[in-house]
Structures are given as C-alpha cells and as structure tokens.
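1. For reference, the sequence and a predicted model appear below.
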Amino acid sequence: MFTQLTPPASEPVSLAVMKAYLRVDIADDDVLISALISAARRFAENHTGRIIAQRDFRIDASTFGDGILPLSPVSSVASVKYLDASKTLQTLTGLDFCPHPLSPQLFSPVAGWPVPTKAWNAVQITCTAGMNPVPEDIQNWIMLRVATAYEQRSAVIDLKTTELGRSFVDGLLDAYCVVTI
C-alpha cells in the first residue's frame, strides 16, 4: 500500500500550454481545463501503472519484498524504516539505490536484509516518484485527451473517464505500461 504525501508540484502539461493547444485565450475555463489536465494525468497513471507527476509517497509493506518498490519510476529514497522484533522502529542504513526511468525500482542494504516483525506496516519507505522529464508521448496523450473532453464536455459530462473508450491515441501510453508477470 502506498500513500501520497505531497501533491504534484506541477502537472505534465501546463495550463498555458493546454490553453494554447485548445486556442482558448480567456480565463473563464481555467479551472475546468486544469481539472481536466489532472484527471487525464491520473487516468494515464492508472492505465500505465507508473507515476507521471513527481511527488512524495510513503510505502507501507509487511516485508522488504526483496527490495522491489511498488512504484515506478522512483527518483530517490529518503528513508527505509522497519519494525524490529520488539516492534521498535529502526532506520535501514547503507542503502544501494540506483534510479531507472522505466524498469522496476530496486534497492538493497549493503549489510543484508534485517528481519522485520510481522505487521502490515512493518516496512515503511519514504520516496519521491514520478517522471522527470515526462515523455513527449505522454504529454501529447494528455493534451489530446483534455482536448476531447473539453471540446465535447456536454457529451462527456455524464460519463465516467473510463467510459470514454479506447482510441488510437491511447496507444501513445502503451509503451509506458507496467507489465506484470
């Protein structure tokens, strides 16, 4: 389980860029367009299984899971803590972490894995995840998805985002989808 600790500092497509793409030069719809950008980014994150907008997370797990982080891409690991046998919170030191833009994120302690107590939150990892920079394919997909929702908002307003249907444009995200085996 992971919890978002901070909201994204910025969206992958700025309001100014999106308004220029839509050819909107008034401020009346700024709130709507901003909301559509955020919704498109969240949809893309759910679809791909990757974090797109950079922000901080806390991961709670019952084990170290061989050092495989459930988020991708992770740019930094701030801390790895665990509950020892006496349920005292300890900080794991001497981490070897090498960020990679798309592959599974791995970390390992230099001195070996300690044994945490049995609890759903026995391992607590604080990290920063998100794409930096966001690939152009994803930015283009967001702009196209927002444009569709904005230009057809009266038809879309009663639908859930997942009911918009897959179009050829959605293929722009396919290369970024996490494949689980």
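-> Sure thing, it's come through.
2. Please make it C-alpha for all contacts and neighbour counts, starting now.
-> OK.
3. which parts of whichever helix in the chain runs longest are buried?
-> Longest helix in the chain, counting residues (DSSP state H): helix 30-48. Using 16 or more other Cα atoms under 10 Å as the test for burial, helix 30-48 gives 30, 33-34, 36-45, 47-48.
4. And the contacts of it?
-> With Cα atoms under 8 Å, 6 or more residues apart in numbering as the test, helix 30-48 has contacts from 11-13, 15, 18-19, 51-53, 138, 142-143, 145-146, 149-150, 161-162, 173-174, 176-178.
5. Next one for the comparison:
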Amino acid sequence: MQIEYHQLTPPASEPLTLEETKAWLKVDHNVEDTLIQLLITTARERCEAITGLSLMIQQWVAYLPYWPMQPQEDWWDGVREGAFAWQIAQGIPLRHGPVRQIDDFTLFDGDGNGSPYPVEYYLLDKARDLLVLKSSAPTPKGERVINPIEITYTTGYGTVPGVIKAGLLKLIAHLYEHRGDEGNRIPKDVLGLWQPFVRVKV
C-alpha cells in the first residue's frame, strides 16, 4: 500500500538565526542578509530531505487509500498449505518525524464528508513515530474514492540537536563560499554529522 505524505504547514522559523550564522561566516555587514537568510532555509531543507526529519515545528498529512492488513503469523516455513489468515495492521508509519502529536484522524464517506475516528481507539508511539491502533479498535474505513483516510500530525524538534546545527553551519559556509558554482555537492563531513539521524534512504 502506498501512503502519501504532504506538508500542510511549513515551519514558521529556522533552526539558526541570522546573527549566529553571520558570526559563523565572519560577516560583519548587512549587504548579504537576504542571501544568508536564503542559505539558512536552503540548508534546513537539504538536511530534512536527506534525513527525513522535521527540524522545526510543521504539520503533515498522511493519505491512505485503505487501512492495511498484515498476516497473523510473523513467519512462514515454505511448506504451509492453505490461505494465510489476515488481520488489520496495528501501526501506520508517520514520516518526517519526530512526531509531536496527532491532530486529526479523519474518515471520509462517499460524498466527501469527514468524520473523526474516535481518539480512544489509537495512540502515538513517539519512539517509533507510529500511529498505533489499540486491540479493541475497529478497522478504520472510508468510502471516498481517493484517499478516504487522512491523518494530520505535527512534527519537529523542541530543540534541534547540536550536531545537526553544526552540520547546517558547515553547509551554509560551503554554499556561501561556492555560490554560483555548478554541481555544488554537500560536503562529506556534513553528511557524516547527519548520518546518525537519517530515517530515509538517500
């Protein structure tokens, strides 16, 4: 099953201020403030694309065509006869974490009218960024032809880890020094700093 993830609300701030970035770059004038602010945003977006993280507070939505099923058995020895027994999947991955909270869990009928899935039937596993159904939960079902299930959630760090910020500063300095160059790649030392945080394949 293909789950689609879309950003609803972008971050309202950046992980680095203009002042601390200019201090890192050793820039003591205001002529290039607009450029440096752009580089801060660019570095944050590159980091998020590489790691799969949300560095700052933002809102995402997951669109599901249906609620997935999974085999009741965790393994198969290759000789079993007969059909597998299936059950509803207990967890749905919520990408672009860390996930702070689930804002809405909505099921849409055939006319496009949404109704909330009862909050008492699910919880957020923050350690794994999963929406988890409780054992007593009924199968979430919608009837809308396209994406009948929508899950809206808020992501982002309260405090961005220092290692990530160090990588951002290094990348900004690289982009600043090599602005205008074609094929400008992210330095290996920056990727090395971010590697422990990667949640998606580069």
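-> Okay, I see it. Model, not experiment: these values are computed from the prediction.
6. TM-score for this pair?
-> With the length set by TM-score structural alignment, normalised by the length of structure 1, the two chains reach a TM-score of 0.83; 173 aligned residues with a Cα RMSD of 2.2 Å.
7. one step back: and the contacts of helix 30-48 of structure 1, which are buried?
-> The neighbour count (16+ other Cα under 10 Å) marks 11-13, 15, 18-19, 51-53, 138, 142-143, 145-146, 149-150, 173, 176 as buried among the contacts of helix 30-48 of structure 1.
8. In helices, which of the residues you listed appear?
-> Using DSSP H, these in helices are 15, 18-19, 138, 142-143, 145-146, 149-150.
9. Let's have those residues in TSV, adding distance to residue 82 of structure 1.
-> Shown next, in TSV, are these (distance: Cα to Cα, whole Å):
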residue	distance to residue 82 of structure 1
15	41
18	43
19	46
138	36
142	38
143	41
145	41
146	42
149	44
150	46
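10. ok, those vs residue 112 of structure 1, which is closest?
-> Checking those against residue 112 of structure 1 by Cα to Cα gives residue 138 as the nearest, at 38.0 Å.
11. so what's the alignment partner in structure 2 of the closest one up against?
-> Using TM-score structural alignment, the equivalent of residue 138 of structure 1 in structure 2 is residue 164. Counting by Cα under 8 Å, 6+ apart, residue 164 of structure 2 makes contact with 193-194.
12. Pull up the gap between residue 164 of structure 2 and residue 10 of structure 2, please.
-> Computed as Cα to Cα, to the nearest Å, the residue 164 of structure 2 to residue 10 of structure 2 distance reads 19 Å.
13. try residue 124 of structure 2
-> In terms of Cα to Cα, residue 124 of structure 2 sits 22 Å off from residue 10 of structure 2.
14. And the match of residue 138 of structure 1, how close does it get to residue 179 of structure 2?
-> From residue 164 of structure 2 over to residue 179 of structure 2 the distance is 22 Å, taken as Cα to Cα.
15. mind listing the helices for structure 2?
-> Here structure 2 has its helices, by DSSP H, at 18-25, 33-51, 162-177, 188-194.
16. follow-up on the earlier one: quick check: the longest helix of structure 1 aligns to which part of structure 2?
-> Using TM-score structural alignment, helix 30-48 of structure 1 pairs with 33-51 in structure 2.
17. residues touching the residue nearest in space to the middle of structure 1, list them.
-> Nearest to the mean C-alpha position of structure 1, by Cα atoms, centre = their mean, lies residue 51 at 1.7 Å. Shown in contact with residue 51 of structure 1 (Cα under 8 Å, 6+ apart): 45, 71-73, 129-131.
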